[in-house]
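Asker: pasting the sequence and the predicted model now:
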Amino acid sequence: MEQIFLSEIRIEKVRHLQKITIDISNEKPMHLILTGKNGSGKTSVLEAISKYFDYIMTVNDFENVPAGTVVWKDEFDDDCKIVDGINLTFNRSQKELEETLRKGLFIVAYYKDKRTFQAEPPVHVEKIKLKDQYKITENPGRLFIKYLLDLKVTEALARNNGNFEKADRIKTWFTDFEGLLQRIFEDLSLQLIFEEDTFSFFIREKDRELFDFYSLSSGFAAILDIVLDLMLRMEAHLNRTFDFTMPGIVLIDEIETHLHIHMQRSILDLLTTIFPNVQFVITTHSPYILNSVDHCVVYDLEKNIRIENMSGYPAEGIVEGYFESESYSKTLMDKVKRYKVLIDIAQPTEKERIERANLRMELKQISGDLAREAKDAFEDIERSRGGTW
C-alpha cells in the first residue's frame, strides 16, 4: 500500500491563528518545520495535531463525540476532519488511515520540549510484552532498559536450550544497536557493555570511564528519549530485525532543546535515516535545523511564509536574511557573560545589584529565533542558581 502522509494542514482556529492553510505536498511525504517567534503558536499547532490522532485512536463511535469537538465532512469524498480547530488532509482516505493506525502499522508520537531519558531501571528480570499499537500520549520508551535486559536473558536461555537461531538473531540485534549508538555518539570505538553480576548496561567510549544510560549529557538524553521510544513503538512488528522502516508521523516540539550547534546540524538527518518512512513535523528556532535536510517545508507562523528546501542556504544567511538580524548572538552572549560575572559576586554593590537586575530582565526576553545559544546559556545560568539572589 502507498505510504500514508500528511499533505495539508488547515488551521480554522488555534489560539490566535485563524484561517491558515499550510500546503506540505500532495505528491510525496515531506517533513514540516514550523518556526516563528515565541508566542506565534507553534506548540499549540502541535498540540492540536496530537489531539487529532488521539481522537482517531481512542474514539470508536464518532457519532457519540460531543458536538463541536469533531466535525466530519462527507466521508466518501473528503479526506478531512476537523478536531479542536485544525483540519488535516492526507494522501489516503480517512478510513485507510484509521484502519492502519488501529492495526499498529502506522506510528504516531509526540515529543514535547522537556525531554530527558525516562527509562525505568529494572529491579529484576521481567518479561516485557510490547504492544502492537501505542497511543500518541503513551511512553513505551520508559521500558527500554527493561527490554534490553529481557532480550539479553532471552538470548542466554535460547542458546542454553539449543535454539541457536533465536539466540543469534538477538545477538545480531545487540550488534546493530551498538552500531546505532556509535552513530549517535559519533564514536566507532563505542561499546555496549553488559555486566552479568549486576544485570546492568554501560557504554564505553575511548578515553572515558564506563557510564550508564542514566548518566548521559542532556543532549544525548534528549536524542535517545526520541530514538528509543520510536524503536519500541515499532519493535513488536519487526521480529527483532532492527529494520525501523515502518511509516508514521512524529511531532517534536523545539527539536533543538539541549542540543549544541553540532547536534542541531545533524539531529534531523539522524532521525530521518534511522526512521526513513516517518514524516516529521517539528518546531524550531534554530537556523541549523532549518537548513539541515532536504525534503522539508518550512512554515513561519508569525509571518505566514512558506519556504521549501532551505538546505542550500548557509545558517548565517538564514539568520541575517530570514530572521532579519545582522548579528546572531554576539552582543547578547557578551551580556550573558557579564550577567554570570555579576551573579558570582558574593557581596555586590548597589550599582551591581541594579545592573544585574536590569540584565536579568533583558535576558529573560531573548528570542530563541535570533539567539538560541544566548538564550540557552542564560537559562543554564538561571537553572544553576535556582532563581535565588
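Answerer: Happy to help now that I have it.

Asker: from here on, contacts and neighbour counts on C-alpha atoms
Answerer: Will do.

Asker: give me the residues contacting stretch 297-309.
Answerer: The contact list for stretch 297-309, computed with Cα atoms under 8 Å, 6 or more residues apart in numbering, reads 20, 22, 24, 30-37, 40-42, 290-291, 293-296, 310.

Asker: would you map the helices across the stretch 101-250 of the chain?
Answerer: In the stretch 101-250 of the chain, the segments counted as helices under DSSP state H, counting those that start in this stretch are 144-160, 164-185, 218-235.

Asker: of the ones you listed, which approaches K114 most closely?
Answerer: helix 218-235 (8.4 Å; Cα to Cα).

Asker: packing partners for the closest one?
Answerer: On a contact count with 3 or more Cα pairs under 8 Å, 6 or more residues apart in numbering; DSSP states H and E, helix 218-235 meets strand 107-111, helix 144-160, helix 261-274.

Asker: what's the burial count for R306?
Answerer: 15 (other Cα atoms under 10 Å).

Asker: ugh, typo on my part, it should be F280
Answerer: F280 is flanked by 24 other residues according to other Cα under 10 Å.

Asker: right, and it touches L251 too?
Answerer: Yes: under the criterion of Cα atoms under 8 Å, F280 makes contact with L251 at 6.0 Å.

Asker: just the buried subset of the contacts of stretch 297-309, written out for ChimeraX, thanks.
Answerer: Buried members of those, defined by 16 or more other Cα atoms under 10 Å, are picked up in ChimeraX with:
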select :22,24,30,31,32,33,34,35,36,37,40,41,42,290,291,293,296,310
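
Asker: okay, and which of the contacts of stretch 297-309 map to helices?
Answerer: Taking DSSP state H, the ones among the contacts of stretch 297-309 that sit in helices are K42, L290.

Asker: name the residues of the lengthiest strand in the chain that are buried.
Answerer: With secondary structure taken from DSSP state E, the chain has its longest strand at strand 6-14. Using 16+ other Cα under 10 Å as the burial criterion, the residues of strand 6-14 that qualify are L6, S7, E8, I9, R10, I11, E12, V14.

Asker: alongside the first one, take a look at this:
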Amino acid sequence: MKLKHLTLENFRACDHLDLEIGSRLTVLLGNNGSGKTSVLDGIAIGLGAVLTHLPSVSGITFKENGDIRQFNNVAAPYVRVALTTAEGLAWDRIKRRDKSKATAKATPSPLGLKSLEAYLDEAVIDKMNSGEQYQLTMMAYYGVSRAVLQVPLRRKGFPKSHTRLEALKQALEAQSSFKSAFIWFYNKENEENRLQRERRSFDVTLKELDAVRTAIGSVFPDISHPHIEVNPLRLAVTINGETLDLMQLSDGYKTLLGLVIDLSMRMGLANPHLDNPLTAEAIVMIDEVDLHLHPSWQQRVLADLLRTFPNTQFIMTTHSPFVVETLNNHLKRHKLGPGSTGDKDIDGLLPLSLNDVRAYRMENSEKYPLIDDETGLVDNTLLPHFNQINRLYDRMRDLEWNQKDD
C-alpha cells in the first residue's frame, strides 16, 4: 500500500487542501504555523482507520477538541480527511460539529471505510487467521518529540514474546517512544544468544536483528555493534573503537539513530519472513527531518533513508535549505541515466525520478508546488525564501565597499 492523494477539509487552520503524494518522497517546506505538521497529522488520522480495524492495535482519530476548523469564532460543520492509494483504494473519516440536522445537511456524504476494511480483511486478517503468508505494510509517524528517547531503567515487566501486529502499536502517534524498540531488541538479542549457544556458532544470527544492524550501518557508517548491556541497562554502540551508551551521544545522533532503530525494528517485526525486512512496503512520516542534524548530515539524510528503506514512502517536513536543495542533485542524477559518469561524487548519488517525488511550500495551510514542470527540478522560487540573510550580507558588503571608495 502506498498513498497517492490526500484531501483535508476544515482541518484545523485548513479550509480545503488537495495534495498529491509522491510514491517515494514528499517534502513539505514552510515557516512555523504554515500547516506542514497538520498535513502529517491528517495523514496519520486517515491511516488510523487501518490500525483500528486490525486486531490487537488501535489507531488515532480526531481529537475531541481542536481539529474542526474555526472561523470568526464559529466551528465548521465538519472535519474530513480522505486518502487514496496508488491502487485506487479510497476512504475517508469525518467528524461532525454536533448532531443537529443542519450540521448533518452541511456535511458531505462520506466515502466511509467499507472498501478499506474489505481490503484489510482479504490482504491481512483472513490470511493471518488461516495461517497463510502475508505482507504487512508498515506505517509510522515520527514527530519532533522523537529527540526525547525513553529507555527503560530496569527489565521488570518486559514481555517475553512479540506478535507481528505489535509493529504497528502506537506507530502513528507522533510522540513516539523508543521503549518498545529497546525491549524488542533486548528480547531478540537474548533469543539470538540462545541459538548461538545451542548451535555452538557465533555466525548464527536473526534476520530481524540483522535488519536493524544493516540499517544502522547504512545510515551511520561509523557506528557498529549495537547491543544491550544490563549493568546498567542500556543500549550501547561502538564509535571509532569506543563503546558508548546511546544516551551519551549528541542530539543529532540520538534523534536520527533512534528513528532508524525504531523503524527497522518495526519492519523486522512486521515481516520477519522476508529475507530482508527493510525492503517491505512502508509509509513513514517525519516531522522536521533535519531536527538537530549538522548541515553535512542534512545534505545526505534523504539519500540515506531512501537507500536504506528502498520501498518506503517518505512524507516529511523540513526547514532546511540543505535538505530541499539536495533534492535537486538526486533528481538531476536520474536524468543522467544509470551508467557511470566517471565522477565518483556523482556516481554515488541516489537517482530519484520526478514521477516518484513531490515537493511543496506550505503557506497559510495552502500548497505551492516547488518542482518546475519544464526542468523537473526544484525551481528558483526557493531562492528568495532562503536568501534573505545573503541579501542583507550583500547590502552591508556594498556599503563597506562604498565607504572604502569614498
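Answerer: Cool, got the structure. Here the structure is a predicted model, which is why all the values come from computation and not from measurement.

Asker: just to revisit the earlier point, tabulate the buried residues of strand 6-14 of structure 1 (a markdown table), appending distance to I86 of structure 1.
Answerer: Converted to a markdown table, those look like this (distance: Cα to Cα, whole Å):
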| residue | distance to I86 of structure 1 |
| --- | --- |
| L6 | 13 |
| S7 | 14 |
| E8 | 11 |
| I9 | 7 |
| R10 | 6 |
| I11 | 5 |
| E12 | 6 |
| V14 | 7 |
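
Asker: closest to K146 of structure 1 out of those?
Answerer: For those, the minimum distance to K146 of structure 1 (Cα to Cα) is 33.8 Å, reached by L6.

Asker: what is the equivalent residue in structure 2 for that closest one?
Answerer: The alignment partner of L6 of structure 1 in structure 2, by TM-score structural alignment, is L3.

Asker: aligned partner of I286 of structure 2 in structure 1?
Answerer: Under TM-score structural alignment, I286 of structure 2 pairs with I252 in structure 1.

Asker: hey, which of the helices of the stretch 101-250 of structure 1 is tucked in deepest?
Answerer: helix 218-235 (a mean of 21; mean count of other Cα atoms under 10 Å).

Asker: quick one: that one to helix 164-185, angle?
Answerer: 150 degrees (axes from the mean of the first three to the mean of the last three Cα atoms, to 10 degrees).

Asker: so which bit of structure 2 is helix 218-235 of structure 1 matched to?
Answerer: The aligned range for helix 218-235 of structure 1 in structure 2 is 251-268, by TM-score structural alignment.

Asker: ok, average deviation of that stretch from structure 1?
Answerer: Compared with structure 1 after fitting, stretch 251-268 of structure 2 deviates on average by 1.6 Å (mean Cα distance after the TM-score superposition for structure 1).

Asker: what does that stretch rub up against?
Answerer: Applying Cα under 8 Å, 6+ apart, the contact partners of stretch 251-268 of structure 2 are 138, 140, 142, 146-149, 167-168, 178, 181, 184-185, 207-209, 211-212, 215-216, 246-247, 277-278, 280, 291-294.

Asker: quick revisit: ok, of the buried residues of strand 6-14 of structure 1, which one's closest to K206 of structure 1?
Answerer: The closest of these, once distances to K206 of structure 1 are taken by Cα to Cα, is L6, at 42.5 Å.

Asker: need the counterpart of H16 of structure 2 in structure 1.
Answerer: Match for H16 of structure 2 (TM-score structural alignment): K19.

Asker: residues in contact with its match?
Answerer: R10, I11, E12, K13.

Asker: rerun at 7 Å
Answerer: Counting by Cα atoms under 7 Å, 6 or more residues apart in numbering, K19 of structure 1 makes contact with I11, E12, K13.

Asker: circling back to that earlier point, mind listing what the closest residue to the match of L6 of structure 1 other than its chain neighbours touches?
Answerer: Closest residue to L3 of structure 2 apart from its sequence neighbours, by Cα to Cα, 6 or more residues apart in numbering: T85 at 4.2 Å. Counting by Cα under 7 Å, 6+ apart, T85 of structure 2 touches M1, K2, L3, K4, H5.

Asker: change it to 10 Å
Answerer: M1, K2, L3, K4, H5, L6, I21, S23, W91 (Cα atoms under 10 Å, 6 or more residues apart in numbering).

Asker: how many neighbours does L293 of structure 2 have?
Answerer: 19.

Asker: does it count as helix, strand or coil?
Answerer: When classified by DSSP: H, G, I helix; E, B strand; the rest coil, L293 of structure 2 comes out as coil.
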